[in-house]
Structure formats: C-alpha cells, structure tokens
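Asker: Sequence first, predicted coordinates after that:
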Amino acid sequence: MRNIDRGVIRACLRSSRPLFASRHVPVGVKRLMVEMVTGAARPPRGTRFERDTVAGVPVVRVMPAHTTGGTLIYLHGGGYALGSAKGYRGLVAHLAAAAGTTAVIPDYSRSPKARYPIALEEMVAVYSRLLDDGLDPDTTVVAGDSAGGGLTLALTTALRDRGLPAPAALGLICPWADLAIDVDRTRPVLGDPLILPSMTAEWAPRYAGRHDPRSPGISPVYGDLSGLPPIVVHTAGDDPISVDADKIEAAVAAAGGILDHRRFDGLWHDFHLQVSILAEAREAVTDLGAALRRHVQKIHPDTRIAST
C-alpha cells in the first residue's frame, strides 16, 4: 500500500466540499461521489465477496483470506442518505481481517425515500434472521461509521428492549448519534475539511421526518444506554460530529457500562475510509479490529486474536 500525505488528502476532501454542501446537487450525484470516496479503500489480497439477501435486505458478505472465527455486521455511513454496501466493502474487508472475522454489510434503505424507522427495523430483521440461521451472538460484533455508528447504537438498544441477545461488542467510528442538535442547528463548527454543520442540518430532518429528533431510535444519546455490550469508539479531533461520541461516553459511564474511547487529533470525519492510502487510517482500523476481537476473546478464551 502506498502512503499519501495527510495534507494532500485533506486538500482533496476540501475541494469536494462545495458539491457535497450544495442543496442544488441531486442526491444521486452525491451518492456517486461517496462511492468514489469509499471505493478508494482497496480490500486486502485474497478477500472474497458475495451478494446475498437477508430478511429481504440486500447484503454483501465479506470473506478475508484468513479468519479465526466470528462475524462482523457493519452498518455503513452516509448521513442515512448516501453510502452503500458495495462502496464500503474495502474498509470492511480491512476491519474484518484485523478482527479475524467474516463480515456482513447490509444495504439498508436510505433517505429521503426511506425515513425513520425503516432502516432500524430492517437491521433488527437482518440481525434476527441471522440468529435464526445460526449466528452466535457471543462471537459477533456490530460496527458502523457516522450514521451507521448511530444506527449501530440504536439497533443494540432495540435488541435489548425486545429481549434479543446482544452481540459481544460494538465498534463506533465517528458516530452520528445526536440529530437533534442538527435539527436545532447548534452543532459546533470545527476544522473538518469536508463535513460542515450545515450538511448534517440538511440530512437530519430528512431521516427523522415527522418524528421527534430526540427519539432514542434516531438520536441514541437521549436514550437508555444501560445493559449494552462493551463499546469501542474512535473519533477525529477536527470532526464536528465528535461531540456526539462525548455524549455517548458520558451516558454509558452514567449507566455503568464499558466504553473505550480513542481520539485521533488532527484528523477528520471517517478518516478510516482512507485505509489504503493513509498510515494513520491503517493503524486505526487495525487497532479497532484488535479491540473488538479482544472482547470476543473474553467470552471465548479459546479464540485466537488475528495477526495483522
């Protein structure tokens, strides 16, 4: 893999900001742009992919060349409107390889056509069907970035409330978990080269629709975060969405839960997507995969941690 200077990557992201921020660019065009950004993550050699359907939801199954057991369910980001399983398969392949697992990436329905709670109910259905098909929750981890990170947290609280077995651990990359401050337009402005609060202020109401944006299924930071599995969080110092992770950390601590929060100063929202070209991203993905694997190993001590 080649390394590109973070300043060059930052400049490229900043140059694309006007198109992402414009309300005049159709969502279809923005989806193509996100496919280009996420597709820059090239999977490790020997990774195999299969298209499938689980509970009526299209998924991509990811099979790294070497695994040590277990399953990663990955919920992609994109403001609930952008992103796809195909576009994210490179990043997920690296994370699954680092965790020693296979992976499943659901293509949940996106806004503005599909509003809350459609994506959440689809993910409950996918998880439930996988359980019926023999998925072992004790060797399963659920992870996601940005909107997918918020959806991961909402999914896990829904599983708890419905009496379904929880996964062994959660991984949250720059989670978007407080859409209310975007509806209220009070998100702080930081130094991110791409993400502006005006963007999240546009995406949040499209997903929430007529529902209260403080509903825990939309903004998990306002819900009960007790009784959840261990959580590993990664945030970036320049990301305006990083304040959501601070709220998650405080809520989990108040509930007596386990949360490991690693902060990466001087980096931007979802920098993990540059895993193929940025050394810091590779180190972060490897770190997250190993951390998730350790939580699985605590339940199954005979499971080896993957070497990366």
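Answerer: Noted; the coordinates are in hand. Quantities reported herein were computed from a predicted structural model and do not represent experimental measurements. Numbers count the residues shown, from 1 in each chain.

Asker: alpha carbons only for contacts and neighbour counts from here, please
Answerer: Fine.

Asker: Against Gly70, how distant is Leu135?
Answerer: Using CA to CA, to the nearest Å, Leu135 is found at 9 Å from Gly70.

Asker: what about these two, which has more around it?
Answerer: Gly70 (21 against 15; other CA atoms under 10 Å).

Asker: what sits against the more buried one?
Answerer: Neighbouring residues of Gly70 by CA atoms under 8 Å, 6 or more residues apart in numbering: 100-102, 136, 139-140.

Asker: mind running it again at 7 Å?
Answerer: 101-102, 139-140 (CA atoms under 7 Å, 6 or more residues apart in numbering).

Asker: what's the answer for Gly90, then?
Answerer: 39, 41-43.

Asker: export the residues you listed to TSV and tack on distance to Pro240, secondary structure and neighbour count?
Answerer: Shown next, in TSV, are the contacts of Gly90 (distance: CA to CA, whole Å; DSSP: H, G, I helix; E, B strand; the rest coil; neighbours: other CA atoms under 10 Å):
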residue	distance to Pro240	secondary structure	neighbour count
Gly39	24	coil	18
Ala41	23	coil	22
Arg42	27	coil	20
Pro43	28	coil	22
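
Asker: out of the residues you listed, which one sits closest to Arg206?
Answerer: Set against Arg206, the nearest of the contacts of Gly90 by CA to CA is Gly39 (25.1 Å).

Asker: so what's the closest one closest to, chain neighbours aside?
Answerer: Closest residue to Gly39 apart from its sequence neighbours, by CA to CA, 6 or more residues apart in numbering: Gly87 at 5.2 Å.

Asker: how deep is that neighbour tucked in, by neighbour count?
Answerer: Gly87: 20 neighbours (other CA under 10 Å).

Asker: hmm, which two among the contacts of Gly70 are most spread apart?
Answerer: Most distant of the contacts of Gly70, by CA to CA, are Thr102 and Thr139, 10.8 Å apart.

Asker: anything in contact with each of those two?
Answerer: When contacts are counted by CA under 7 Å, 6+ apart, the set common to Thr102 and Thr139 consists of 70-71.

Asker: higher neighbour count, those two?
Answerer: The residue with more neighbours, out of Thr102 and Thr139, is Thr102; 26 against 21, by other CA under 10 Å.

Asker: That one contacts His66, doesn't it?
Answerer: No - taking contacts as CA atoms under 7 Å, Thr102 lies outside contact range of His66: 9.1 Å.

Asker: Please compare the first structure with the one that follows:
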Amino acid sequence: MSRHQRDALDALLRSAPRAETPPTPEEQREGFAAALTRPAPDGVVSRRTVLGGRPALELDPDTASGPGRLLYLHGGGYLAGSPDTHAGLAGELARRAGLRAVSVDYRLAPEHPFPAAVDDGLAAYRELLSTGTDPQDLVLAGDSAGGGLGIATLLAAREAGLPQPAAVALFSPWVDLTLTGGSIRSKEGADPIFTEADVRAYADLYVGAGDRAAPLASPVFADLAGLPPLLVQAGANEVLLDDAVRLAGRAGADDVEVTLEVGPGLPHVYQLHYGRLEEADAALDRAARFLTAHLGAGHPDAGRLAPVR
C-alpha cells in the first residue's frame, strides 16, 4: 500500500483549523458537511424516501442484482452527518457489493439525545422486515457513531424478538461512551482528527447525565450473543482503536463470528477516502465481499468470496 498516500492524508487532516471557542452544534454540522460530503458515485441512483418514519436516501447501483439490501447508518458523533454527507461512502459500498442500499436520517443530539437514534434505527430495521425484506437478504453497515448505532439497533431488535440480518460491517465503530479504552489517551497524538476532549464532548451531548455504560449507548458492554457475523475495520492511528478491538473481543467471547482488521498508519474511518487512498479501496472491497458472502442464496455472490484485489 502507499506510504505516500497515508502521509499526505495525515498531513491534510492535521491541517484542518480548530476553532478557538467551542462551535455550536449547527456550526459543527455545517463544518462536518463541508469537509466530508461526497456525492453518490457514478452508476448509483439516489432517491429520497422515508423509512421508519424518518427521511432516508435510497442508493441503487447499476451493479445491483437479486433481493439483497443494505441498511447504512452514518457517522458524525450522534451530532452531525446525514445520508447526504455519506452518500459517497454508502454508495461505494453498495456499488461494490451489488446491493440496493438505504441510509437513514436518524435524529441527532443534542435536540434528540439518547435513545432517539436507537429508536430510529430500530424503526427503520423493523420496517424493512415488515415490508418483505428477508433478514437473510439484509445486511447492515455503519461508520463511527453509526457503527455503534448499528450494533445498538441489532441489540434492540434482538430484545424485540426480531430476526437478525445476514451480516454487519463496521468502520471505526464508536461503542464506548464511557471513554475507558486505553487508546483514547495513548493514540491522541497519533490521531490527526480527534482528541479525548472532542470525543467526550460528543458523548456529553448524546447521553448527558444518563448512563453512558448502558448497552444501547455503549455496546462494548453488551451481551452480543446471537448477533450475525461481524466485520470490524479500524485504523491504528485513531483514539477509538480500542473501541473496535474490544468490540471484536467481546463478540468473539459471546460466540459471534467476527473479523477484526486494523490498518497501520490509518486514521478514523479511512474508508471515506476511497479513490485517493489505496487502503480505503481495498477495505471497501473486502467489506463488500464479506457482506455478500453471508447473504441468502438469492444473491449471485452468496457464499462465494472473490480474490482480494
């Protein structure tokens, strides 16, 4: 992989200016959208829709075949982000997997604190099932806070007696709002994006005075038994590295099939930089193959892993 690309990305991320005073939630959302938004890729048609009572974005790639569906949950610290900011990432994953996707505009803090996002994730998942999507034709993916929300959604679905999807892929999931992972401090200098204070501020807005160790807020503390096969990808240079590592360990201890990938020299949700970072493209290809390999027999790639490019 390209050391030059990794170094250039690290320098670019470190060059982002930091506000002298804490920005308002709206200012953070505007900055997040300006920095991260990428449109749906060529060959992917996007349409506005509603799912589980919330606005959503359908992403239909021209590579899609069979009944497979992807539910995508975007990142943004439960404060920022939307299906529009993540249309590129979700669309790329959908295109590479050959799956129709839907990305949900779940409610954000601080206007809608925990557990509003979990309620919206569960409502979206429930509607997909109730409108005819076979759970074995359904996969889930998410990044950062959306990764934690993905696991929380499936825990809530399990408690509601709903079947689990075929597989889950998570990019740098944030699953510990208590900030007890060692990397939250040890990786602060290596992380070009976040500090411990940044992450704590997001947790303050999302959970407030609530129980930050509650399983639906911090799924790293949950019993994960019964969840579907799980792929977790993270970068070595991120303060949330231990969230990914401990989630994978907890899943394994709870008898869940799990694959953990840690990319050396890579930042938080490095998959966002597809098309300009070789590691991002390779990771998305692996995630796409992982998801399709676990789909039901109706998908042409079910049970068949293509060679890694």
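Answerer: Alright, I've got the coordinates. Not measured: the values here are computed from a predicted model.

Asker: Mind checking the TM-score on these two?
Answerer: Laid over one another, the chains give 0.92 as their TM-score (TM-score structural alignment, normalised by the length of the first structure), with 300 aligned residues with a CA RMSD of 2.2 Å.

Asker: quick revisit: please pull up the equivalent of the residue nearest to Gly39 of the first structure in the second structure.
Answerer: Applying TM-score structural alignment, one finds that Gly87 of the first structure aligns to Thr85 in the second structure.

Asker: Look at Val62 of the first structure and tell me its secondary structure.
Answerer: strand (DSSP: H, G, I helix; E, B strand; the rest coil).

Asker: roughly how far apart are the equivalent of it over in the second structure and Ala80 of the second structure?
Answerer: Under the alignment (TM-score structural alignment), Val62 of the first structure pairs with Leu59 in the second structure. For Leu59 of the second structure, the distance to Ala80 of the second structure (CA to CA) stands at 20 Å.

Asker: Tell me which of the two has more neighbours.
Answerer: A direct count of neighbours by other CA under 10 Å for Leu59 of the second structure and Ala80 places Leu59 higher, at 28 against 23.

Asker: does the more buried one really touch Ser46, like I thought?
Answerer: Yes - using CA under 7 Å, Leu59 of the second structure is in contact with Ser46, at 4.6 Å.

Asker: Helices of the stretch 51-200 of the second structure, start to end?
Answerer: For the stretch 51-200 of the second structure, the helices defined by DSSP state H, counting those that start in this stretch cover 87-97, 116-130, 145-159, 183-186, 196-207.

Asker: Out of the ones you listed, flag the one nearest Trp174 of the second structure.
Answerer: Closest to Trp174 of the second structure of the helices of the stretch 51-200 of the second structure, according to CA to CA: helix 145-159, at 5.1 Å.

Asker: That closest one vs the first structure, average offset?
Answerer: Mean deviation of helix 145-159 of the second structure relative to the first structure after superposition (mean CA distance after the TM-score superposition for the first structure): 0.6 Å.

Asker: hmm, who's touching that helix?
Answerer: Outside helix 145-159 of the second structure, the residues that touch it by CA under 7 Å, 6+ apart are 73-78, 118, 121-122, 141-142, 164, 170-171, 173-175, 216, 219.

Asker: cool, stretch 260-274 of the second structure as well?
Answerer: When contacts are defined by CA under 7 Å, 6+ apart, stretch 260-274 of the second structure is touched by residues 6, 89, 143-144, 171-172, 191, 231-238, 248, 280-281, 283-284.

Asker: If we use 8 Å, what do you get?
Answerer: With CA under 8 Å, 6+ apart, stretch 260-274 of the second structure has contacts from 6, 10, 36, 89, 143-144, 171-172, 191-193, 231-238, 240, 244-245, 248, 279-281, 283-284.

Asker: Which residue in the second structure aligns with Gly28 of the first structure?
Answerer: Here Gly28 of the first structure is matched to Glu26 in the second structure, going by TM-score structural alignment.

Asker: Do a quick rundown of the strands in the stretch 151-300 of the second structure.
Answerer: With strands called from DSSP state E, counting those that start in this stretch, the stretch 151-300 of the second structure shows them at 167-171, 230-235, 258-263.

Asker: Out of these, which one sits most buried?
Answerer: Among those, strand 167-171 has the highest mean neighbour count (mean count of other CA atoms under 10 Å), at a mean of 28.

Asker: Can you check which part of the first structure it sits on?
Answerer: Using TM-score structural alignment, strand 167-171 of the second structure lines up with residues 169-173 of the first structure.

Asker: The matching stretch against the second structure, how far on average?
Answerer: For stretch 169-173 of the first structure, the mean distance to aligned residues of the second structure following superposition is 0.6 Å (mean CA distance after the TM-score superposition for the first structure).

Asker: would JSON lines of the contacts of Gly90 of the first structure with distance to His272 of the first structure be doable?
Answerer: Shown next, in JSON lines, are these (distance: CA to CA, whole Å):
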{"residue": "Gly39", "distance to His272 of the first structure": "12"}
{"residue": "Ala41", "distance to His272 of the first structure": "9"}
{"residue": "Arg42", "distance to His272 of the first structure": "12"}
{"residue": "Pro43", "distance to His272 of the first structure": "13"}
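
Asker: in the second structure, which of these remain in contact?
Answerer: Compared against the second structure with both residues aligned by TM-score structural alignment, their matches' CA atoms under 7 Å, those retain 41-43.

Asker: thought Pro43 of the first structure was touching Leu91?
Answerer: Yes - Pro43 of the first structure lies in contact with Leu91 (CA atoms under 8 Å); the separation is 6.9 Å.

Asker: In the helix or strand encompassing Glu35 of the first structure, which residues are buried?
Answerer: Using DSSP states H and E, Glu35 of the first structure maps to helix 27-38. Within helix 27-38 of the first structure, the residues that count as buried by 16 or more other CA atoms under 10 Å are 30-31, 33-35, 37-38.

Asker: Take those and lay them out in JSON lines including distance to Val296 of the first structure.
Answerer: Below are those laid out as JSON lines (distance: CA to CA, whole Å):
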{"residue": "Lys30", "distance to Val296 of the first structure": "37"}
{"residue": "Arg31", "distance to Val296 of the first structure": "34"}
{"residue": "Met33", "distance to Val296 of the first structure": "35"}
{"residue": "Val34", "distance to Val296 of the first structure": "32"}
{"residue": "Glu35", "distance to Val296 of the first structure": "31"}
{"residue": "Val37", "distance to Val296 of the first structure": "31"}
{"residue": "Thr38", "distance to Val296 of the first structure": "27"}
